[in-house]
Structures are given as C-alpha cells and as structure tokens.
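Engineer: no FASTA, just this:
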C-alpha cells in the first residue's frame, strides 16, 4: 500500500487543478435577464449567424434612426450580451446602430467550450461577415467595442479586419496567461492561487491544444495603426491588472489612446466614470471625421 501513496497523493494534487481547468473552459452559462426592450425600452431584432467554424451564435440588432455607424459589442468571459446594455444605452442615444451577441459557450449561443480568446475571434469575425451581408447595414462605418475577453478579441480581430474603422478595448488583457492566476487568487486567496496556477494552466493548455501565452493581443495591436484604438482600464482592476493596459499601449507604439479610470474595478469604468459615454462617443466621432 505504501508504494502507492505517492501515486495517490499525486493524483489528489492534480484533481483540483484539473477540475479548475475544466471549469475555466466550460463556464456556467449566464442567460440574459434583460433585453434592450425590458432594460432600456429599445426595440430590437433577434438575429442568428454561424461562426467561421460552424458554431451557431445568437444576438440582438438594435437600429438607431438615421444611423451614423454600427458598433459590434463583445462581452467578457462568463458574461453574455446583456452585460453590454450600458454601452448600448449611450451609443443608441448618440445615433449608432449596435449588434450585441453571445460568444460560443455563452448565453444563448451554441458551443460547449470557451477558449479564453483562442477561437472567439471567429465569432466576432462571423458577426462582421453577417453585418456585411445586410443591405441596410453594410454601408455603415463599422466600429468594435468590447470589455474584458471581448476587448482582447476586438483587438485581435481589428488587426485582421481592415473594414473596422476604430476599436475601444475596456479592461482587455495583453496576454492570456496572467489573468488565469489572478482569477485563482480571487477565488482561493493569493498563496493558494499562485500554487494552483501552474498546474491549472498546464492542464488547460493541454485541453486547448496551445499555450495560453499565444493568445496575445499585444502581438496584434501594432498592426491596427493608423486606425484609432482607445484602451480603457480601471485603475483598481484586480483581475486584469493595469499593467496589461500599459503593455498594450507600448505594443501599439504609443499610437493607441490610453485612459485609466480612477477607482474603477474590472469592467466597471462604464458605471464609474461620469464622462465615459462622452469620451467613447467622441472617440468614434473623431474616427468618422
């Protein structure tokens, strides 16, 4: 029996990281509790389209009267499209049509596995393809706005899609490997989170089939210029720490605009900064000009 103890203890030591890695890639689905109509009093259309690898995606299209442009809104990891309603509120008031959608394995979209930004760019690219096929939308100037994982995906996609006029990235990560440890520290406390991170990340990378460090908006952002980029980050963000914003800004060659919101936590700037709407709308208006 004693000779099996190392195997027993080794297996037990890997059980928790393996379970955590599985949960990271299969987050509990959050279904929207509000729609544009119930949350903001706005009419909307339910739309569906397929990702570039065939995953069925679900979304809302909200028309603005006499639209000046169209903004595709991308939510964060473990969220869904109703988390983007605060952005929709001021964008609609400013005359922008908006498309909100759920990433794969989130909300009402298909798919069983989230990939932390590895395959989600295919979802956003599918949203762009869908817009480009709609007669009433295809001529509108196109913008992207995302928060957290959606921010990073928006940067990755803008670098590949020349039709995107400008992009706003709120609390996006520069590279995916860091936020995994921070999330574990939030769940279990700093010492245990640090201890669990290497094994959890290693098992997750095995399941993904690629190192998380390869999910790297900081390697793509330099390809976006001369198109405008606005990086927004909560100064008190403990999940995706502010150094990610500094790294993204540096990787842009200083071309991107960088705005830290005082006292804001992760993705809370839109609710914290009184001038958030004015800044984002002004940024898009400058891009239109």
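Structural biologist: In hand now; what should we look at? These numbers were taken from a predicted model, which means no experiment stands behind them.
Engineer: going forward, measure contacts between C-alpha atoms and count neighbours the same way
Structural biologist: OK.
Engineer: so residue 181 is in contact with residue 191, correct?
Structural biologist: No. The pair residue 181 / residue 191 is not scored as a contact, 10.6 Å apart, by CA atoms under 8 Å.
Engineer: looking at these two, which is more packed in?
Structural biologist: In this comparison of residue 181 against residue 191, neighbours counted by other CA atoms under 10 Å, the higher total goes to residue 181 at 22 against 10.
Engineer: ok, and what's touching the one helix or strand that one maps to?
Structural biologist: In this structure, residue 181 sits in helix 177-188 according to DSSP states H and E. With contacts defined as CA atoms under 8 Å, 6 or more residues apart in numbering, helix 177-188 is touched by 173, 190-194, 196-197, 201, 212-213, 238-240.
Engineer: let's see 10 Å
Structural biologist: 20-21, 24, 116, 173, 189-198, 200-201, 205, 211-216, 238-241, 244 (CA atoms under 10 Å, 6 or more residues apart in numbering).
Engineer: in addition, the following structure is provided for comparison:
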C-alpha cells in the first residue's frame, strides 16, 4: 500500500483507468471506421441503363459530348460532359412527352436542337454524372444543355475524400470555367443550377459567390452537416447512438479530410443567396428529413423562392414520385427566371 492511499482504492483507480482507456479506444476505432464511410463514398460503375444511353443517345433525345477533364484548384481531376438536345431524335419517349406537356401549358418550345441555356447539374453522394441522364431527357425538351460532372471522390473524378462543399464549391467553378473555355458563353447561354441531396447542398453553398448561376432548383438539401450526420448514424446504426460518437466521426473525418465539418451549413449560405431558388423535398424523406429542407427554405431572404413538397416522396425517389408534373414545374421555373432581366446578362440567344 502506498502511504496514505489504501490498496482497494488503487485497484478501483486502475480499473477505472482501464475502463476509460478501453472506452477511448472503442471510440477511436468507431470514429476511424465511421470517418472512412463519411469521407469516401463507394464509387459506382456505369450501369446498363447508363450504357444504353451512351450507346444510342438519339433514342433518348440526347446528344452527348466527349468526356472532358479539368484540374481543380487543389490538383484533383474532375470529369465532365455536356448534354444537348438531339438534332435527330429517335423514339425519345420522355423528351417528347415533356415537350407535349409544356406545349399543353401554353409554352412556346424551341425547335429540336435549339438552345435557351444550360443547366449545371450536381449529383448526390455516391452518385455519378450519368445518373443525370433521365433528368436530362426531360430538361432538353425545353432547349437546355445539361452540364454534368463527377464530384470529387465519385465516378471517374479524382480525389479520395468528399468534403461536402469545402472544396466542392471551387470544383463547381472549375467545371463552369472549363465548359466556358471549351464552348464559349454564347453557346452555353445563361446558366442555371440543379442539385440533388449533396449536390443540392453544394449548389446552395456556391450560389452566394457564383454570379454565373442566375437561378437554381435544389432537391432534398441538408441544412447543416452535423444534423445530417446524426440522422445517418441513427439510420445505419441506431437512433440511440451517443452523439459523442457522431462527433468523433466528424472530428476524425475533418482532420483526415482537412476541412471543418461543423462549418458546412447550407442554411447559413441560404441567407446570402441573391437569385431565385426553387426547393423540392419529399415529405417521407428518411435520409434528410423535410424539416431540414424547410429550415433552409425559411433562411432564404430572396423574395423569388418556391417551396415544392412531394407527398409520398422519399429521398431517392422524390423525382420519380413527382413525375412529369414536377419536372414541368422545375423547367417552367427556369424559363421564368430566364425571361427576367439580369444584372449581368449573358447575350440573348432567342
């Protein structure tokens, strides 16, 4: 016995230290494994549905450019492509159906292949640029190009880690710069944004400082990264998982990815947005609950904003559940925005 320190207290102290050490080790292991999932979404290969479009784009009402690459500000290679309306469309079921719907709503449509502007499209976490094909089939019906690209750490783009907007904002600017250098502003026309899930969150964060995007439609954005991480951990592991473990994942993830997860807050960016925004969210979204979308929408101070809930819509199926009615609303939103005078307008093409 150490003088003044009973043996039984020493044993208790050692036991407590051992338990604490084990607990810290468990937290560290869980944090490391969780941070890997947090930072590195699984890269998906092309699927048969993508390959069908690539093999015969005219049959889907599309014309596909070659794939291009641009190097981001930190050296990461980003793979991008421009989709245009086909000048010689085949069956093009979705495109023709959308043209009929827009015409029935009294909208004058351009001839096949004529361009009104370009929609810059950002996919969600775990997505690839080719996921945009079915959306583009509808959008080109109104005479839009679609500029698509693989986000960093996704598809054929470089980068090991996703940073949820910390570096993705600069990536978006780099892709737009590359497209303008390749095609020219006169060919692209006015630019509008479209993002879904993570892509929606990045779009919201980019809008305050990217004046080339004159409007945007965002689908199922999260309000802040800590909130969506808590939701994800609850969905994947358990709703009762201690918050300290979620924070450990974020802390380690931020250290490894060299960014601050707590600062990824689209809800704050929303307060500085100075262009029209349409927000779409599924009422049954279990990945990013609709309350987060409502919080972002409430934060937008620009008077031209639209809220479009989708009854029965989940996270991955919100566009499918909304159907052609939703697609038409999004397209009309962009067209209405293009019809308004712009402070720094791109040369008018129609």
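Structural biologist: Arrived safely. If you're wondering where the values come from, they're calculated on a predicted model, not measured in any experiment.
Engineer: need the TM-score from the superposition.
Structural biologist: Superposed pair, TM-score by TM-score structural alignment, normalised by the length of the first structure: 0.92. Supporting alignment: 288 aligned residues with a CA RMSD of 2.1 Å.
Engineer: that older thread, find me the equivalent region of the helix holding residue 181 of the first structure in the second structure.
Structural biologist: Using TM-score structural alignment, helix 177-188 of the first structure corresponds to residues 226-237 of the second structure.
Engineer: and the helix holding residue 181 of the first structure, how far from the second structure on average?
Structural biologist: Comparing helix 177-188 of the first structure with its match in the second structure after superposition yields a mean distance of 1.1 Å (mean CA distance after the TM-score superposition for the first structure).
Engineer: the aligned partner of residue 27 of the first structure in the second structure and residue 145 of the second structure, how far apart?
Structural biologist: Matched to the second structure by TM-score structural alignment, residue 27 of the first structure sits across from residue 41. Computed as CA to CA, to the nearest Å, the residue 41 of the second structure to residue 145 of the second structure distance reads 28 Å.
Engineer: between those two, point out the one with more neighbours.
Structural biologist: Neighbour tally, residue 41 of the second structure and residue 145, criterion other CA under 10 Å: the higher count belongs to residue 145, 29 against 17.
Engineer: now the helices for the second structure?
Structural biologist: In chain order, the second structure shows helices spanning 7-39, 48-55, 93-104, 133-139, 168-183, 185-188, 198-206, 225-236, 243-257, 266-270, 290-299, 318-338, with DSSP state H as the criterion.
Engineer: any chance of these in CSV, plus distance to residue 154 of the second structure?
Structural biologist: Putting the helices of the second structure into CSV (distance: least, CA to CA, whole Å) gives the following:
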stretch, distance to residue 154 of the second structure
helix 7-39, 11
helix 48-55, 16
helix 93-104, 27
helix 133-139, 16
helix 168-183, 12
helix 185-188, 25
helix 198-206, 12
helix 225-236, 19
helix 243-257, 15
helix 266-270, 21
helix 290-299, 24
helix 318-338, 22
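Engineer: closest one to residue 279 of the second structure among the ones you listed?
Structural biologist: In this view, the helices of the second structure are compared for proximity to residue 279 of the second structure by CA to CA, and helix 290-299 is the closest at 7.0 Å.
Engineer: whereabouts in the first structure does that closest one align?
Structural biologist: Residues 242-251 of the first structure are matched to helix 290-299 of the second structure when aligned by TM-score structural alignment.
Engineer: buried sites along the matching stretch?
Structural biologist: Taking 16 or more other CA atoms under 10 Å as the neighbour-count basis, stretch 242-251 of the first structure is seen to contain the buried residues 242, 244, 245, 246, 248, 249, 251.
Engineer: residue 222 of the first structure: which of these is nearest?
Structural biologist: Here the nearest of those to residue 222 of the first structure, counting by CA to CA, is residue 251; it sits at 5.9 Å.
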